[in-house]
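**Student:** Return a 3D structure for these sequence lines:
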Amino acid sequence: MRYEAPLNDFLFLLFDVLGVEQLQHHDKYAEATPDLIGAILSEMGKFSADVIQPTNQAGDIQGCTLDPETHDVTTPETFKNAYTSFVEAGWTSLDAPVEYGGQGLPHVLKFIVDEMVCSSNMAFGMYAGLTHGAISALFAHGSDELKSIYLEKLVSGEWTGTMCLTEPQCGSDLGMIRTRATPRDDGSYSLEGSKIWITGGEHDLTSNIVHLVLAKLPGAPDTSKGISLFVVPKFLENGERNGVYCGGLEHKMGIKGSATCVMNFEGATGWLVGAPNDGLRAMFTMMNEARLMVGMQGLGISEMAFQESLGFALDRLQGRALRGAENPESPADPIIVHPDVRRMLVRQKVVNEGMRALALFTGHQLDISVSHPNQESRQVADDMVQLLTPVVKAFLTDEGFTNANLGLQVLGGAGYTSDWPLEQLVRDARITKIYEGTNGIQAMDLVGRKLGLAGGRAISALFALIENFITEDEEVPHAKELRAALNRLQEATSWIATNGAVDPEQAGAVATPYLRLMALTVIAYLWSRMSAVASRKSAMGEGTQALMNGKVLSAQFYYDKVLPETEGLLTDILSGEGGMMGLKEDYWAA
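**Tutor:** This next block holds a predicted model:
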């Protein structure tokens, strides 16, 4: 079915709930008026449906191909024209720096565009998606000379960028990388080594590809503290082919239109980005942005899965409603009348809207952190972004995959066939839980780094935000349940702080349920906010009544059917590592 961008939900969240219109009072975003934002989102919704979505199934079937002689990669034939249109329409430059040709619009707007692109074709969206992270890394850490060479063409979409981290012997343990960079007399470096799983490492969409590569200098510490970052273009400024080649394409279960490459660096010329041995910090600029983008991938697929399964449930005739025939003139009723089908559909809808609220809340905080005139306000917002980034990445991809599976279940046997799009959505969604740091690593980042950020400043601010929301308004919807969830999150946090300090394995053992507990609690807070706004607007006869009434009922479903999971999560956390780490090797096969 044709993708329909949830524009009403976007606008409700941006302006009725989050108050994003206030950004136009910050100098950085003075042009970001509600009218402009609304027009951009409407246009992107049409572009996603008309230009990007038609490339999705064909791209999955055709995939990418490698010429072993030339090392060139050909993308699916539908991608080239779509990418050209994407670039010509200016979508690559939306929130990029104005001084390098970008439009300088709010990051939260880019979050929504990412969702729409990934609903339409996630594999296609990855070429421009990682380029944006490369732009941010070079803008933050590159020299003026490197910026002048690369940024304008990356921003325009004339060139794309990659992130080259993983090697055959190491994934997330980057201290084990073996790629080496040897200084040359002219200030450049010669890179030798191989990287795997490189998204967009080679393709035919642009005239040049700019690789950001982690490598070690001679004599550097053989740990993550000895990593440097280099920019390595496919073609040098003089047009000469650089010594970086695609050595193979990965064989994958999904995102087959995305060229996932083995990249070999054979004396490739590169230039240092930032300071020697400080590459990991520079790369984290790109990685954190990529993690937020991956969260939007999970949400985008989840939204498309919901739309597909809802459309099917409205049309598919099977059985009769338990209350009696609803369509007696037809041989059967549509399956949406059946409670179990309705349960799956409503959960998809409610969780999607909650995840969208979490993502846009985080995106709004990101914009405040770089634009607010008050330094303290910027710091509070930045703390919130740091805290919630692993939550957005992990929870949105966990639930995105779950909702894609729910959508397939709604279709039944049809969903398992390639005649319908759900099986591709399930396959595509699965990688989001793995790359840019597995969701287990996101959970470890949350409990191991973010809870202790600035002496607990970030988590304390989150607690205060929810507490103040509950206490400042006596009419807060679901206040009792929200306070109970907040208490559980606070108790779990205290338990981790106490027990994790004594035994780090205790914190590691409960990191995943803790991240989920935080996500469900923050989304509960946002559902309460959405319900309050919708109730008020409905009582005043404002807005679309179906949307407002739907929000109130959706909040009720979330509190009745989803939030109670936090009780079990707290029990899980308080049990600690239990027998998990004590299970000895000879017990596994006993």
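**Student:** Please count neighbours and contacts with C-alpha atoms only from this point.
**Tutor:** Noted.
**Student:** how deep is Glu158 tucked in, by neighbour count?
**Tutor:** 17 (other CA atoms under 10 Å).
**Student:** Repeat that for Ser575.
**Tutor:** That count, for Ser575 with other CA under 10 Å as the rule, works out to 12.
**Student:** what about Arg323, is that helix, strand or coil?
**Tutor:** coil (DSSP: H, G, I helix; E, B strand; the rest coil).
**Student:** now the other sequence, so there's something to compare against:
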Amino acid sequence: MPEFNAPLRDMRFVLHEVFEAPALWARLPALADHVDADTADAILEEAAKVTGQLIAPLNRSGDEEGAHWLAGQVTTPEGFKSAYNTYIEGGWVGLSGNPEFGGLGMPKMLAVQFEEMLYGANSSFALYSALTSGACLAIDAHASEPLKSRYLPPMYEGRWAGSMCLTEAHSGTDLGIIRTRAEPQSDGSFSLTGSKIFITGGDQDLTANIIHLVLAKLPDAPAGPRGISLFLVPKVLVNDDGSLGQGNAVSCGSIEHKMGIKASATCVINFDGAQGWLIGEANKGLAAMFTMMNYERLSIGIQGIGCAEASYQNARTYARERLQSRAPTGAVAPEKIADPIIVHPDVRRMLLSMKAMTEGGRAFASYVGQQLDLAKFSTEPQEQQQATALVALLTPVAKAFFTDTGFDSCVLGQQVFGGHGYIREWGQEQLVRDVRIAQIYEGTNGIQALDLLGRKVIANGGASLRLFTTHIRDFATRPGKPYASELLDAVQRLEDVSDWLQARARANPNETGAACVEYLHLFGYVAYAWLWARMADVAQRSRSTDPGFYDTKLATAQFYFSRLLPRTLSLEQGIRAGSESLFQIDAAHF
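**Tutor:** Here you go, the predicted model:
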């Protein structure tokens, strides 16, 4: 049975050495008093125990059993409820939540490391609390004080869960055509009627209540996305004293039978005149819901990293132990019948590709977490404004690039196992199935790419992009920085392609959609190059203190720059080919 062990050494390296997070926290008043390096390390150590010893052992059994639906009730697999009760005792659901309502108030830089552990250990289990954390964020940002006071404390505690109800059978990406309706009531509440599909954790037996955040339209609402409002709809109504009352008119019609994440209940949720309360302003619900959606997009991106890390750990162990053939240069283990397959160049190519992309993703996730912390806690308006702009620019990259490359890494890990990678007992095929959804839900990766190029680059004339590339150039032009020339070439390529696309898109709107996926990948590889150069810079200066770790980091950086970053050349060629070839075939002839 595969095991999962949180990569604590690398997490501490990224957090403390590359980004110097404790120094950042010390200058942010909201964080300075309750988090430092020792606190962060203690949290990571405990998180590693919880994920590795409590949650990871349920991963395969949960996949084998799956979630159950019977007569409108969902039951999670054996062991999930007991593990969840232990999990919430540690306060993990409210790790980065608002302390005013019972959250622990930890920085996002720390939370992204924990989320990676959680997804690496058990993606299905992780999703139940991930949706709750995102719902809390939206409620805290947009709901009235009475709603926040009533619902946030038990949600942060993990006693109540949250869900996000957007999609309908006819309405996925195009939320403007949803049919769920909300009728005002005399007591200030609303009566919601409609059906939502693909609702992660829409029903389960882990918590006493589920707080649904539901997109719906008021009577006479404007057409399209400008007519959407957001409502809080509890599964069980809450009395004035905070105790649970009678059931609301909310039911689970069925659960989906899925390719992966089988222990996560993906539900059809029906609202039959259910009582709910408006969050934020009428007809501005989509903007409020984006607070949760953007949280979930980063979280689901981290699912890609976590699954890739688990796949890498399994493949690395297998490659060290599996004996097949001799090394091309002669026997490495002459006392054995064959050499371990890690001696073979192609196996090393696969392992190093996984390692380089996963560690690059970990650094990128931490960087986005850093910007989220600055956007939320900085007392300097310009710094806060720039961080907010960078978060908007980088969120679609994080969601799509993490999950595209995370899926690739899980497939590579399966390939290292050969035929055993196709067999359930080894765990690799489950990782491939589980991570595949991450490229689809919370906005498909194609939509993320369109958002990046169309809304975050072209729409503002590349202003946010220049903010990001300025940081890269500032690093690369300092004396003695590793891979400076390669990094400057790469960032110049990104800027040139961006300028070319802006000009082309003005003349032909198809250019944006034709190029956006390749553009997002080009962006991702350049961003990882910057972070690998930063990691190599730290490793060069620190290698004498831990040669084994830092020399490995330097060697992985060299692999990234020599074997992976050149992919940007072909991506550029594909982008500059333009959209014409996509439209030469009539739809009837496909």
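**Student:** Next, the TM-score between them, please.
**Tutor:** Scored against TM-score structural alignment, normalised by the length of the first structure, the superposed chains reach a TM-score of 0.97; 582 aligned residues with a CA RMSD of 1.0 Å.
**Student:** Excluding chain neighbours, what is closest to the equivalent of Glu281 of the second structure over in the first structure?
**Tutor:** Aligning on TM-score structural alignment places Glu281 of the second structure opposite Ala275 in the first structure. In space, and not counting its chain neighbours, Ala275 of the first structure is closest to Ser228: 7.4 Å by CA to CA, 6 or more residues apart in numbering.
**Student:** Tell me if I'm right that the one you found and Met283 touch.
**Tutor:** No - counting by CA atoms under 8 Å, Ser228 of the first structure does not reach Met283; the two are 9.1 Å apart.
**Student:** Can you show me the strands along the first structure?
**Tutor:** Under the criterion DSSP state E, strands of the first structure are mapped to 65-66, 73-74, 159-164, 180-183, 189-199, 208-216, 227-233, 244-249, 260-273.
**Student:** Using TSV, lay out those strands together with distance to Glu353 of the first structure and mean neighbour count.
**Tutor:** Converted to TSV, those look like this (distance: least, CA to CA, whole Å; neighbours: other CA atoms under 10 Å):
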stretch	distance to Glu353 of the first structure	mean neighbour count
strand 65-66	37	18
strand 73-74	37	20
strand 159-164	31	26
strand 180-183	46	20
strand 189-199	29	22
strand 208-216	35	25
strand 227-233	38	27
strand 244-249	36	22
strand 260-273	31	22
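**Student:** okay, stretch 117-130 of the first structure sits on what stretch of the second structure?
**Tutor:** Under TM-score structural alignment, the match for stretch 117-130 of the first structure is residues 118-131.
**Student:** And the contacts of the matching stretch?
**Tutor:** Contact partners of stretch 118-131 of the second structure, identified using CA atoms under 8 Å, 6 or more residues apart in numbering, comprise 4, 51-52, 55-56, 58-59, 80, 93, 115, 158, 161-164, 200-201, 261-264, 296, 299, 302-303, 305-310, 434.
**Student:** Residue in the first structure paired with Arg316 of the second structure?
**Tutor:** Aligning on TM-score structural alignment places Arg316 of the second structure opposite Leu310 in the first structure.
**Student:** list the contacts for that match?
**Tutor:** Leu310 of the first structure neighbours (CA under 8 Å, 6+ apart): Ile336, Leu345.
**Student:** again, but for Thr86 of the second structure
**Tutor:** So Thr86 of the second structure contacts nothing (CA under 8 Å, 6+ apart).
**Student:** how far away is it from Trp92 of the second structure?
**Tutor:** According to CA to CA, to the nearest Å, Thr86 of the second structure stands 10 Å off from Trp92 of the second structure.
**Student:** Next: Leu54 of the second structure.
**Tutor:** From Leu54 of the second structure to Trp92 of the second structure the distance is 13 Å (CA to CA).
**Student:** And those two? Which one has more around it.
**Tutor:** The neighbour comparison of Leu54 of the second structure against Trp92 (other CA under 10 Å) goes to Trp92, with 23 against 18.
**Student:** How many residues are close by Val113 of the first structure?
**Tutor:** 21.
**Student:** before we move on, back to that, what is the neighbour count of the match of Glu281 of the second structure?
**Tutor:** For Ala275 of the first structure, using other CA under 10 Å, the count is 13.
**Student:** After alignment, which residue of the first structure pairs with Gln430 of the second structure?
**Tutor:** With TM-score structural alignment as the criterion, Gln430 of the second structure matches Gln424.
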